[in-house]
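Chemist: predicted structure and sequence below. I'll ask about it afterward.
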Amino acid sequence: MAFGAFGSSAPTAEVAVPSRRSPVAILLLLPGLAYLTLFFLVPLVSLIITSLETPDLRGDFGEYIYAFRWQNYADVIVQYWPIIVRSFVYALIATVCALLIGYPIAYFIGVKLRNYKLIQALALTLVIAPFFISFLLRTLAWKQILSDEGPVVSFLQNLSILPPDAQITGTSFSVIFGLTYNFIPFMTLPIYTSLERLDLRYVEAGGDLYASPRSTFWRVTLPLSLPGVISGTLLTFIPAAGDYVNASRDFLGGTETAMIGNVVEANFLALGNYPVAASLSIILMAAILLVVGLYVRFAGTKDLV
């Protein structure tokens, strides 16, 4: 037996042998894999195949055949690029507005009301309460409120803020307002989750080091709540970019406020132009994945709530 310099034997390190995956664990994964395959992978492949189809000149109108036609994507981008840009601009502005509104709400509930559990629960319920009402009904209600005969327009016209022939619905403002309103809870809840777990001793330490409240917020509170901010912006931006309810002429939008979702709906349901609708859907998905990937990369964290 060999002894070390101090007369003790060196311990032998045990090599960890990776164990094989349990058959039970694999069986537990099968339902989830089957669900993803059936309801995500299969529809995605079908959508890609549809986007590459071309009209069947030998058949009836509205019939298409698979032709591996990549030109569909170029045609869609050339024809609808203003609407594509508008959709992302609307979604970006709505996300910023939701952040500016949602962060103070989340901070108030998660930090200021932390010692008042009953009031905190009530405030949190008020944030979640809109989910108990249909998305369509909430948007339709705002259409009535912002209509030409509604109280908002009448009040602003009486104050001479709006001219007599002005309107709010059918404008970019009304669409962005609807997007912001409907997705504020998606922004507020993840930020609240981060702020509710915030250790207030860090904030107190900032004050003990003679930092101003503003400096403490920018250097302590905001960085520690950044995972919630990233999650909230993603949960707001992604559905807002593909939304078609708020921008619809039947709700808050008009002919000049159409978004990608409205074009997809029109080509799929009204015009029966399935390759165009599928191509737009693929472009929207790819663009969102690119934007989200760049955002998460440059935000400096992947710790999403």
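Modeler: It's in. Numbers count the residues shown, from 1 in each chain.

Chemist: from here on, contacts and neighbour counts on C-alpha atoms
Modeler: OK.

Chemist: any idea which helix is longest in this structure?
Modeler: Counting residues, the longest helix found in the chain (DSSP state H) is helix 71-107.

Chemist: buried ones in that helix, by neighbour count?
Modeler: Of the residues in helix 71-107, 72-73, 76-77, 83-84, 86-88, 90-99, 101-103, 105-107 count as buried by neighbour count, 16 or more other C-alpha atoms under 10 Å.

Chemist: centre of the chain to it, how far?
Modeler: 10 Å (C-alpha atoms, centre = their mean, to the nearest Å).

Chemist: that helix: what's the following helix or strand?
Modeler: Next along the chain after helix 71-107, taking DSSP states H and E as the criterion, comes helix 117-128.

Chemist: on contacts alone, who are the packing partners of that next one?
Modeler: On a contact count with 3 or more C-alpha pairs under 8 Å, 6 or more residues apart in numbering; DSSP states H and E, helix 117-128 meets helix 172-196.

Chemist: show me which residues of whichever helix or strand comes after the helix it packs on are buried.
Modeler: Along the chain past helix 172-196, the next helix or strand (assigned with DSSP H and E) turns out to be helix 200-208. For helix 200-208, burial by neighbour count (16+ other C-alpha under 10 Å) applies to 203, 206.

Chemist: quick one: buried residues of the next helix or strand after helix 200-208?
Modeler: Sequence-wise, the next helix or strand downstream of helix 200-208 (DSSP H and E) is helix 213-216. The neighbour-count check on helix 213-216 (16+ other C-alpha under 10 Å) flags T216 as buried.

Chemist: which is the next helix or strand following helix 213-216?
Modeler: According to DSSP H and E, the helix or strand after helix 213-216 is helix 222-224.

Chemist: can you list the residues that contact that next one?
Modeler: 194-195, 198 (C-alpha atoms under 8 Å, 6 or more residues apart in numbering).

Chemist: what does stretch 196-216 give?
Modeler: 110-111, 114, 217, 220-221, 224-225.

Chemist: what subset of those residues is buried?
Modeler: Here, 16+ other C-alpha under 10 Å leaves 110-111, 114, 220-221, 224-225 buried among the contacts of stretch 196-216.

Chemist: in addition, the following structure is provided for comparison:
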Amino acid sequence: MYKKRLAIPYVIWSGIFVIVPVLIILYYSFFEKGVFTLNGYKQVFNPRYVNNIMDSVVIALISTVICLLLAYPLAMILSSKQISGKGVILLLVILPMWMNSLLRTYAWGYLLQDTGVVNNILEGIGLPTIQFLYKKSAIVFGNVYNFFPFMVLPIYNVLCKIDQSVIEASYDLGADKITTFKKVILPLSMPGVVTGVVMVFMPALTTFLVSRLLGGGKTTLLGDLIEQQFKITGDWAFGSALSVILMVIILITLVFMSKKDSLEKGGGLF
């Protein structure tokens, strides 16, 4: 009974700041001026907006894959007991998170602009300048830079908790390093991978800050589209419908990743 009473403030907080906003979004997605309508959802299937949604999903997936490919080897290196100075490397990974994401993105926009520091360096050493900004690749770069720590830390945390005796047992049974990684380390690290993928994919899918500052507004993503409906066009029904679609995509991602994690755990080590 005492524990249930302690949970009451959290239940109230969740109800006010999670459940109530979701219910309001659902209401506005189905009702316009008090009249039931599906116009908001019909607009979602407009080819123009479908392309925006697909661009958002593709860019978020690419950003997530790049983060995973970069973060997993780094987490493996950091989790090794032989490496020294891992605290410094971890600090360098975490340090950007201490700054506001808006300032970080603005800084990269200044560094990568046509007359920015990077192009000035290229020009100074006799190399041709490159247009880094206002492309989809710039948005991917911004996503990877901003969300990379959210991939590294969960994987690193799980790898550090793997019992070394299990790995040693794999070697004793004749497995080489590649087989040990595929059959032991990778399956045991899947909870961290799943957490990292979810923590990168979701903000990469919903961001509108990176696409605006580094993409120059040339690529309209799902987050930009939702913001426009509420702040500019005033079409709350369409904006709410897009928000519901976004929640559905995120829920599908969570279900898929949780099932994948369950299959990995249930499959055993060998």
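Modeler: In hand now; what should we look at? Fair warning: this is a prediction, and the values are worked out from it, not measured in the lab.

Chemist: tabulate the contacts of stretch 196-216 of structure 1 (CSV), appending distance to S46 of structure 1.
Modeler: Formatted as CSV, the contacts of stretch 196-216 of structure 1 follow (distance: C-alpha to C-alpha, whole Å):
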residue, distance to S46 of structure 1
G110, 44
V111, 47
R114, 49
F217, 49
V220, 48
T221, 46
L224, 42
S225, 40
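
Chemist: what's the closest of those residues to E256 of structure 1?
Modeler: Using C-alpha to C-alpha, S225 is the member of these that lies nearest E256 of structure 1, at 37.6 Å.

Chemist: ok, whichever residue in structure 2 pairs up with the closest one - contacts?
Modeler: Alignment note: S225 of structure 1 maps to S189 in structure 2; criterion TM-score structural alignment. Neighbour list for S189 of structure 2: 155, 158-159, 162 [criterion: C-alpha under 8 Å, 6+ apart].

Chemist: any idea how far T139 of structure 1 is from the closest residue to V127 of structure 1 other than its chain neighbours?
Modeler: In space, and not counting its chain neighbours, V127 of structure 1 is closest to P185: 6.1 Å by C-alpha to C-alpha, 6 or more residues apart in numbering. Applying C-alpha to C-alpha, to the nearest Å, the value for P185 of structure 1 to T139 of structure 1 is 15 Å.

Chemist: for P130 of structure 1, same thing?
Modeler: In terms of C-alpha to C-alpha, P130 of structure 1 sits 11 Å off from T139 of structure 1.

Chemist: the more surrounded of those two?
Modeler: More crowded of P130 of structure 1 and T139, by other C-alpha atoms under 10 Å: T139, with 20 against 15.

Chemist: OK, contacts around the corresponding residue of structure 2 for that one?
Modeler: Aligned counterpart of T139 of structure 1 in structure 2: T105 (TM-score structural alignment). Taking C-alpha under 8 Å, 6+ apart, we find T105 of structure 2 in contact with 142, 210, 213-214.

Chemist: in PyMOL, select just the buried ones from these.
Modeler: Filtering those down to the buried ones (16+ other C-alpha under 10 Å) takes a single PyMOL command:
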select buried, resi 142+210+213+214
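
Chemist: let's have the contacts of T105 of structure 2 in JSON lines, adding distance to S29 of structure 2 and secondary structure.
Modeler: Shown next, in JSON lines, are those (distance: C-alpha to C-alpha, whole Å; DSSP: H, G, I helix; E, B strand; the rest coil):
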{"residue": "G142", "distance to S29 of structure 2": "31", "secondary structure": "helix"}
{"residue": "V210", "distance to S29 of structure 2": "26", "secondary structure": "helix"}
{"residue": "L213", "distance to S29 of structure 2": "29", "secondary structure": "helix"}
{"residue": "L214", "distance to S29 of structure 2": "31", "secondary structure": "coil"}
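
Chemist: for M1 of structure 2, state which of the contacts of T105 of structure 2 is nearest.
Modeler: Ranked by distance to M1 of structure 2 (C-alpha to C-alpha), the contacts of T105 of structure 2 are led by V210 at 46.8 Å.

Chemist: separation between that closest one and V140 of structure 2?
Modeler: Taking C-alpha to C-alpha, one finds V210 of structure 2 at 9 Å from V140 of structure 2.

Chemist: now which residue in structure 2 aligns to V127 of structure 1?
Modeler: Counting by TM-score structural alignment, the partner of V127 of structure 1 is V93.

Chemist: most neighbours out of the contacts of helix 222-224 of structure 1, which is it?
Modeler: Ranking the contacts of helix 222-224 of structure 1 using other C-alpha under 10 Å puts L195 first, with 26 neighbours.

Chemist: what residues does the aligned residue in structure 2 for that one make contact with?
Modeler: Applying TM-score structural alignment, one finds that L195 of structure 1 aligns to L159 in structure 2. By C-alpha under 8 Å, 6+ apart, the contact set of L159 of structure 2 is 75-76, 79, 185, 188-189.
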